[in-house]
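>>> Based on what follows, work out the 3D shape:
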Amino acid sequence: MPEIKKHLSIVALGRNRDKLARDLVGAIARRGCEISECRITPLGDQFSASMLLRGNWSAMGKMESALPGLAEHLGLAVQFQHSRPAEAQPDFRPYAAEVVAPQQPGLLGELLDFFTDQGTQVIEISAQSYESGLTGAFMCTLHLAVNVPTAHHPQTLRDAFMDVCDDLHADGLLDPIKT
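Down below sits the predicted model:
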């Protein structure tokens, strides 16, 4: 009989420094946990990590007990919660949306409103702002992963998405994720 795996979601935030990701990942491995999902990125001068860990009861107990001390040792604020992996959603297709636009308040909110109104599920968002090296204009790039109902006609969604991008003075792409 296969061993039952337990899951733990962890979010960590702290001052960024060299080797912090390596130290955190190493501490997780030493306690017998596997990293099932992970997103580590700097946010300004801060280190940010979101992880879904899995392991047996013993490994999860060791990890949970060690987290307060580990957080203090690494200089991180850590929150954690028992979790489960995401359930399969066979009635949806994964799509990637990319938008490049002048930096403007409300841009992300407008896109989230659009996708919500279309009956899609936004499952991941990544946003970066920057100053254009060519013009000096303040720009932003948004990447969204969305689950689109299989009953939704792809070209209809793509046309509506392009209309929203035009209204926002943005360039956009909406393509299936091929995994």
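>>> can we go C-alpha only for contacts and neighbour counts from here?
Noted.
>>> All the strands of this structure, residue numbers only.
In the chain, the strands defined using DSSP state E lie at 6-15, 34-43, 46-55, 76-83, 92-102, 121-131, 138-149, 171-176.
>>> Same list (those strands) but as JSON lines, adding distance to Gly109.
Formatted as JSON lines, the strands of the chain follow (distance: least, C-alpha to C-alpha, whole Å):
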{"stretch": "strand 6-15", "distance to Gly109": "24"}
{"stretch": "strand 34-43", "distance to Gly109": "20"}
{"stretch": "strand 46-55", "distance to Gly109": "22"}
{"stretch": "strand 76-83", "distance to Gly109": "26"}
{"stretch": "strand 92-102", "distance to Gly109": "13"}
{"stretch": "strand 121-131", "distance to Gly109": "12"}
{"stretch": "strand 138-149", "distance to Gly109": "11"}
{"stretch": "strand 171-176", "distance to Gly109": "15"}
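>>> compare with the first, here's sequence two:
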Amino acid sequence: MPISPSRPALRPRPGFTLVELILAMTILAFVGVMFVSALTYSATSWIAAAESVELAQKGRLALTRLFVELQELRGMDPALRAGNDADNLFFLDTDGQPLALRRVGSTIVLGGRVLLDGVATGGSMLTYHRADGSAWNPTSGALRDLYEIRIRVALASQYLNAERAFTTTVNPLFTGAARAPRLQ
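Below you'll find the predicted structure:
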């Protein structure tokens, strides 16, 4: 019988097998995908919160300014009164000077200056009421019958594709309307 050269016995070599490497890379890829997803969600939430805060600040500031101006309303501008409606109000300020509050597209303009931009279009910005809750006509109603002006401003969120609405009610001080609480 011929003698064959002896082969050295197979010993495990140090290192990783192909299966172990593929398994480790799969686990690492899964962890990476989870990390990127969490990071994306966190960034989206932060941007949404920042935009919400900005909208709230803009809305509150605009409503506060409108509240102050309309509370001091002294009369209607007779030359422009026919243009008063749910989006426009031409009135006289505390000095008797004409002042215009207008919604032009997605912008609210007060006295020729931009007060607020990014306003959602549609819906009434201003509604006018008598003391009994019935509607008051801003084009022909007697100023002494104007009890309150309700202001509603909806700001469009650019990032979230939604609206955030802000409302307030103003009781003009100098219209001559009775100032008593209304029972409902």
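>>> TM between them?
A TM-score of 0.24 describes the superposed chains when it is computed by TM-score structural alignment, normalised by the length of the first structure; 70 aligned residues with a C-alpha RMSD of 5.3 Å.
>>> okay, the strands of the first structure in CSV with mean neighbour count and distance to Phe114 of the first structure next?
As requested, the strands of the first structure are arranged in CSV below (neighbours: other C-alpha atoms under 10 Å; distance: least, C-alpha to C-alpha, whole Å):
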stretch, mean neighbour count, distance to Phe114 of the first structure
strand 6-15, 19, 28
strand 34-43, 14, 26
strand 46-55, 20, 26
strand 76-83, 16, 29
strand 92-102, 18, 12
strand 121-131, 13, 10
strand 138-149, 19, 12
strand 171-176, 16, 13
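>>> between the ones you listed, which gets nearest to Asp159 of the first structure?
Asp159 of the first structure lies closest, by C-alpha to C-alpha, to one member of the strands of the first structure: strand 171-176, at 9.5 Å.
>>> which residues touch the closest one?
Where contact means C-alpha atoms under 8 Å, 6 or more residues apart in numbering, the residues beyond strand 171-176 of the first structure that reach it are 93-101, 158, 161-162, 165.
>>> from the residues you listed, which two are the most distant?
Among those, the pair separated by the greatest distance (C-alpha to C-alpha) is Arg93 and Ala101, which sit 25.8 Å apart.
>>> so after the host helix or strand of Ala56 of the second structure, what's the next helix or strand?
In this assignment (DSSP states H and E), Ala56 of the second structure forms part of helix 18-71. The first helix or strand that comes after helix 18-71 of the second structure along the chain, using DSSP H and E, is strand 75-76.
>>> could you point out which element follows that next one?
Going down the chain from strand 75-76 of the second structure, the next helix or strand is strand 88-92, by DSSP H and E.
>>> Taking helix 18-71 as reference, get the angle to that following strand.
Computed by axes from the mean of the first three to the mean of the last three C-alpha atoms, to 10 degrees, the angle separating strand 88-92 of the second structure from helix 18-71 equals 40 degrees.
>>> Now do the helix or strand following strand 88-92 of the second structure: which elements does it pack against?
As assigned by DSSP H and E, the chain's next helix or strand after strand 88-92 of the second structure is strand 98-104. When contacts are defined as 3 or more C-alpha pairs under 8 Å, 6 or more residues apart in numbering; DSSP states H and E, strand 98-104 of the second structure sits against strand 88-92, strand 107-110.
>>> Report the buried residues of strand 98-104 of the second structure.
Across strand 98-104 of the second structure, burial judged by 16 or more other C-alpha atoms under 10 Å covers 98-103.
>>> again with stretch 57-68 of the second structure
By 16+ other C-alpha under 10 Å, the buried positions in stretch 57-68 of the second structure come out as 58-60, 62-63, 66-67.
>>> Please convert those residues to TSV, extending it with distance to Phe91 of the second structure.
As requested, the buried residues of stretch 57-68 of the second structure are arranged in TSV below (distance: C-alpha to C-alpha, whole Å):
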residue	distance to Phe91 of the second structure
Lys58	24
Gly59	22
Arg60	22
Ala62	18
Leu63	17
Leu66	12
Phe67	14
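>>> Sort out which one of those residues lies nearest Phe166 of the second structure for me.
Within the buried residues of stretch 57-68 of the second structure, proximity to Phe166 of the second structure (C-alpha to C-alpha) peaks at Gly59, which comes in at 6.3 Å.
>>> Now do the contacts for the closest one.
Gly59 of the second structure touches 153, 155, 166, counting by C-alpha under 8 Å, 6+ apart.
>>> measure it to Leu155 of the second structure for me?
Separation of Gly59 of the second structure from Leu155 of the second structure (C-alpha to C-alpha, to the nearest Å): 7 Å.
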